[in-house]
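Novice: Can you look at this prediction? I've put the sequence above it.
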Amino acid sequence: MSKSRKTRSSSKSNAATLFNRYVWLVDTIYRAGRITFEEINERWQRSSLNETGEELPLKTFHNHKNAIQQMFDINIECNRKGGYFYYIEHAEDMERGGVRTWLLNTFAVNHLINESHHLKRRILFEEIPSGQRFLTQIIEAMRDNRTLEMSYQSFWNDTPRTFEAAPYCVKVFRQRWYVVACSTSDDRLRIYALDRIRELRTSEHLFILPDDFDPQAYFANSFGIAVDESYKPEQVRVRVSGIQRQYLRTLPLHASQQETEIMNDSSVFEFFLRPTLDFQQELLTHAANTDCQIEVLQPQWLRVEMKQIGLNLVEAHKIVGCKQ
C-alpha cells in the first residue's frame, strides 16, 4: 500500500473514532441528566471505546463538546452552581426525532451490545454498506462548508463521471445513504446515493449554504428519497382492507398520512405528496399481501395508472397451457 493511501486510510479511521466518541459523550450526558466531569471521566475509563483505559483530558473534553455543537447542533452546558454539572441544553428535543434521536438510539443499542458480549449473536441488524466509506467524510465537509470532488457512477451509466458539488444534507432510506448536493457547474440540486460513489475527495473550496434551504421542507412532499418535480404534490386517497391497515397505522408511509374513514373491513388513508413511481411501487408492495386489497380512489390518473400496472402484471404472469 502506498504512503498516501495509508495516510488516507488512517485519516478515515481517526475520523470514525472521533465520531463515535462524540456520540458516546452526548449519550452519556443525556442519560445521566446532570453529570460532573469527574463522573464522565470515570465512565470513559470503563467504556468499550476506551481500549487502553486512559483518562479523558479536560482539554479533550472541551474540544469534543465544541465539535458536537458544530456538527450536531447539540449544546452541552454547565451549571456552575453546586458542583459544575454538565447537561444537554433543551434535552426534550432529543425525543422529537431527527438526527439527534437517531444518533442516540443507534449508539445506545451498539453500546449495550458491546457491553453484553454474550448477546451479540442474538441481536441482528440491517446492514447499510453505503455508510461505511464516505458518510463521515461527507458530514465533515458539511460541517466545514467545503465542496466535494466526487467520482460517481449511476445505474444508468457504464462509466463514472467526476464533478464538484456542495453537500447540503444527508438522508438514509431503505438501507442506503444519500447526499443532497449542489453541482458547482450548473447550481442544480441533485441526490446521490453513497453506494454509487467510487472516489471522494474533500476540496479546499468553500461554499455557502443558502439561508432558505430547509432539508425537511425539501423532502416534505416526497416519498422516501425521490424529489421528482415533474409530479406535483396533490391529495391521494387510498382504500386499504385487511390486516394491512395495521401496518400503515403503526408505520405511516408519509408524514401527511391520515386515516379519514374507518369501516369494519377497510379504511381510507389520505396523503398529500408527489405520487412518484417510488410511491406507486410502495403501494404495490402492500397490495402483494393476499389478505389485503388496496384501491386508489384519488386522483383519477393515478387510479388508471395503478390499474394498468395490475393488468401488465396479469399479462406477464399468464399461465400458458402446454400441448400434449
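Specialist: The structure has been received and is ready for your questions.
Novice: going forward, measure contacts and count neighbours with C-alpha atoms only.
Specialist: Will do.
Novice: Report the central residue of this protein.
Specialist: V172 (2.6 Å; Cα atoms, centre = their mean).
Novice: Might you report the residue contacts of A91?
Specialist: When contacts are counted by Cα atoms under 8 Å, 6 or more residues apart in numbering, A91 touches Y30.
Novice: go again using 10 Å as the cut-off
Specialist: Contact analysis of A91 by Cα atoms under 10 Å, 6 or more residues apart in numbering lists I29, Y30, R31, G33, I74, N75, I76.
Novice: Could you pull out the helices in the stretch 201-324 of the chain for me?
Specialist: With DSSP state H, counting those that start in this stretch as the criterion, the stretch 201-324 of the chain has helices at 215-219, 244-250, 277-287, 300-316.
Novice: I figured the residue nearest to the centre of the chain hits G98, correct?
Specialist: No - taking contacts as Cα atoms under 10 Å, V172 lies outside contact range of G98: 11.2 Å.
Novice: Could you tell me which of the contacts of A91 are located in helices?
Specialist: Per DSSP state H, helices hold the following members of the contacts of A91: I29, Y30, R31.
Novice: filter these to the buried ones?
Specialist: I29, Y30 (16 or more other Cα atoms under 10 Å).
Novice: Output the helices of the stretch 201-324 of the chain in TSV; the columns should cover mean neighbour count and distance to Q70.
Specialist: Conversion of these to TSV gives the following (neighbours: other Cα atoms under 10 Å; distance: least, Cα to Cα, whole Å):
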stretch	mean neighbour count	distance to Q70
helix 215-219	12	17
helix 244-250	15	34
helix 277-287	15	34
helix 300-316	13	44
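Novice: For S267, find the nearest of those helices.
Specialist: helix 244-250 (7.0 Å; Cα to Cα).
Novice: same for the strand or helix carrying V109, what does it pack against?
Specialist: Using DSSP states H and E, V109 sits in helix 99-115. Packing contacts for helix 99-115, counted by 3 or more Cα pairs under 10 Å, 6 or more residues apart in numbering; DSSP states H and E, involve helix 3-32, helix 58-72.
Novice: Use this one as the comparison:
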Amino acid sequence: MDNRVKFYSWLIGLLDSAHLTFEEIADEWKEAHANQDNNVLDKRTFHRYRENIQSQFGITVECNKSDGYRYYLKRDPVDDDDVTEWMLSSLRLASLGDMLKYHNKVMLDTPPYNTEYLDDILSAIDKQYLLKFKYVSGFGAESDIVLQPAFVRYFKRRWYVVGVKKQRSASEGKANSSAEVDMRKLVRCLPFDRISFLKLICEKHPLPAKMKKFLTPENYYEDCFGIYRMENVPVEKIR
C-alpha cells in the first residue's frame, strides 16, 4: 500500500481518540507499525497530508490554537459518514494485509466472491447503462438476464446488485420497458457470486422517476430486515 495512504489511515485513527500537537504526532509516527520505512514526519508533509485527507475523505484535521495547537478530527454532524467509514475500514484492512504477509496469527473469514464486477456495475449505475449476464439460481437453473441496476449492497460477506429485470419482447427479442408492466414486480436482488459473463449495454436507459425514487437503499429497505424485500408481507411492529 502507498505510504501516504497508510499515513492517512493511521492519523485518522490516532486523532479519533486524542488531541495531539504536531510534535506528539511526529513522535507517535516514529514508532507506528504503519511506518515500516521509519520515515520522519516534517511539518510541510504533514500539512499537505491534512489537505489530502480533507479532499479524499471529507474529514478535517483541525488545529485548536487555544489548546496548545493540538490537532483533532472535525466531522460534519449532518453528513452520513457510512461510506467514509467503509473507505477507512478498507484502508486499514489493506494496511493490515501488508503487516500480515509473514504472520500466521490471524484467522479470517472467506472474502466475498466476484468483487471484480463491482467497478462495472457501479459504472453502469452512474451512466444508466444496462447489465447483461448469465445467472444461476439457488436451484441451479441458468438464465440470461438484462438488468437495469439501481444500487449495490454488501450483506453478510456477499455483494448484491438491486435493479429492474428487463422484459423481453417475444417478437423482437429486445429489452422492453412497457409502462403497462408493474415494475416493482420486476425488481431483483441478485448476489454477485451467481453472476457470470457480465457485460455492459452502453446505451442510456434511465429509470422512471417513481422507480428511481423507490429504488434507493433507504426507501427500498425501509421496514425490512435482511437482504430480500417481501412486498406482500405487512409491516409488523415489535415491542
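Specialist: Yes, it's here. Just so it is clear, the model here is predicted, and its values are computed rather than measured.
Novice: Just put the helices of the stretch 201-324 of structure 1 in a markdown table and tack on distance to E126 of structure 1.
Specialist: Listed next are the helices of the stretch 201-324 of structure 1 as a markdown table, based on distance: least, Cα to Cα, whole Å:
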| stretch | distance to E126 of structure 1 |
| --- | --- |
| helix 215-219 | 24 |
| helix 244-250 | 19 |
| helix 277-287 | 19 |
| helix 300-316 | 30 |
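Novice: what's the single longest strand in structure 2?
Specialist: Using DSSP state E to define each element, structure 2 has its longest strand at strand 142-155.
Novice: Check which element follows that one along the chain.
Specialist: strand 158-165.
Novice: residues in structure 1 matched by that following strand, start to end?
Specialist: Under TM-score structural alignment, the match for strand 158-165 of structure 2 in structure 1 covers residues 176-183.
Novice: got the buried residues for the matching stretch?
Specialist: Using 16+ other Cα under 10 Å as the test for burial, stretch 176-183 of structure 1 gives R176, W177, Y178, V179, V180, A181, C182, S183.
Novice: ditto for stretch 130-144 of structure 2
Specialist: Here stretch 130-144 of structure 2 shows L130, L131, K132, F133, Y135, V136 as buried, counting by 16+ other Cα under 10 Å.
Novice: Now do it: distance from first to last residue.
Specialist: One end of stretch 130-144 of structure 2 sits 13 Å from the other (Cα to Cα, to the nearest Å).
Novice: and if you look at stretch 97-117 of structure 2?
Specialist: Using Cα to Cα, the two ends of stretch 97-117 of structure 2 sit 22 Å apart.
Novice: Stretch 245-259 of structure 1 too?
Specialist: 9 Å.
Novice: between the buried residues of stretch 176-183 of structure 1, which is closest to P215 of structure 1?
Specialist: V180 (8.8 Å).
Novice: and the gap between that closest one and P167 of structure 1?
Specialist: V180 of structure 1 is 6 Å from P167 of structure 1, by Cα to Cα.
Novice: where does K105 of structure 2 land in three-state SS?
Specialist: coil (DSSP: H, G, I helix; E, B strand; the rest coil).
Novice: follow-up on the earlier one: quick one: which of the helices of the stretch 201-324 of structure 1 is nearest L103 of structure 1?
Specialist: helix 215-219 (17.5 Å).
Novice: Show me what the closest one is packed up against.
Specialist: Checking 3+ Cα pairs under 10 Å, 6+ apart, helix 215-219 of structure 1 ends up next to strand 161-173.
Novice: so what corresponds to E149 of structure 1 in structure 2?
Specialist: Under TM-score structural alignment, E149 of structure 1 pairs with L131 in structure 2.
Novice: Tell me which of the helices and strands packed on helix 99-115 of structure 1 lies nearest to D187 of structure 1.
Specialist: Proximity to D187 of structure 1 (Cα to Cα) singles out helix 58-72 among these, at 24.6 Å.
Novice: Determine how far the closest one lies from the middle of the whole chain.
Specialist: Relative to its chain's centre, helix 58-72 of structure 1 lies at 23 Å (Cα atoms, centre = their mean, to the nearest Å).
Novice: try stretch 14-32 of structure 1
Specialist: That offset, for stretch 14-32 of structure 1, works out to 18 Å (Cα atoms, centre = their mean).
Novice: before we move on, the earlier item: output the buried residues of stretch 130-144 of structure 2 as CSV; include the columns distance to R194 of structure 2 and secondary structure.
Specialist: Formatted as CSV, those follow (distance: Cα to Cα, whole Å; DSSP: H, G, I helix; E, B strand; the rest coil):
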residue, distance to R194 of structure 2, secondary structure
L130, 18, strand
L131, 14, strand
K132, 13, strand
F133, 10, strand
Y135, 6, strand
V136, 5, strand
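Novice: a markdown table for these, including distance to R4 of structure 2?
Specialist: Output for these, formatted as a markdown table (distance: Cα to Cα, whole Å):
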| residue | distance to R4 of structure 2 |
| --- | --- |
| L130 | 37 |
| L131 | 36 |
| K132 | 38 |
| F133 | 38 |
| Y135 | 40 |
| V136 | 42 |
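Novice: Let me know the closest of those residues to A175 of structure 2.
Specialist: L130 (9.7 Å).
Novice: which residues does that closest one contact?
Specialist: 121, 124, 146-149, 163-166, 175, 199-206.
Novice: Equivalent analysis for V304 of structure 1, please.
Specialist: Taking Cα under 10 Å, 6+ apart, one finds V296, L297, Q298, G310 in contact with V304 of structure 1.
Novice: cool, I128 of structure 1 as well?
Specialist: Contacts of I128 of structure 1 (Cα under 10 Å, 6+ apart): V172, F173, R174, Q175, R176, W177, D195.
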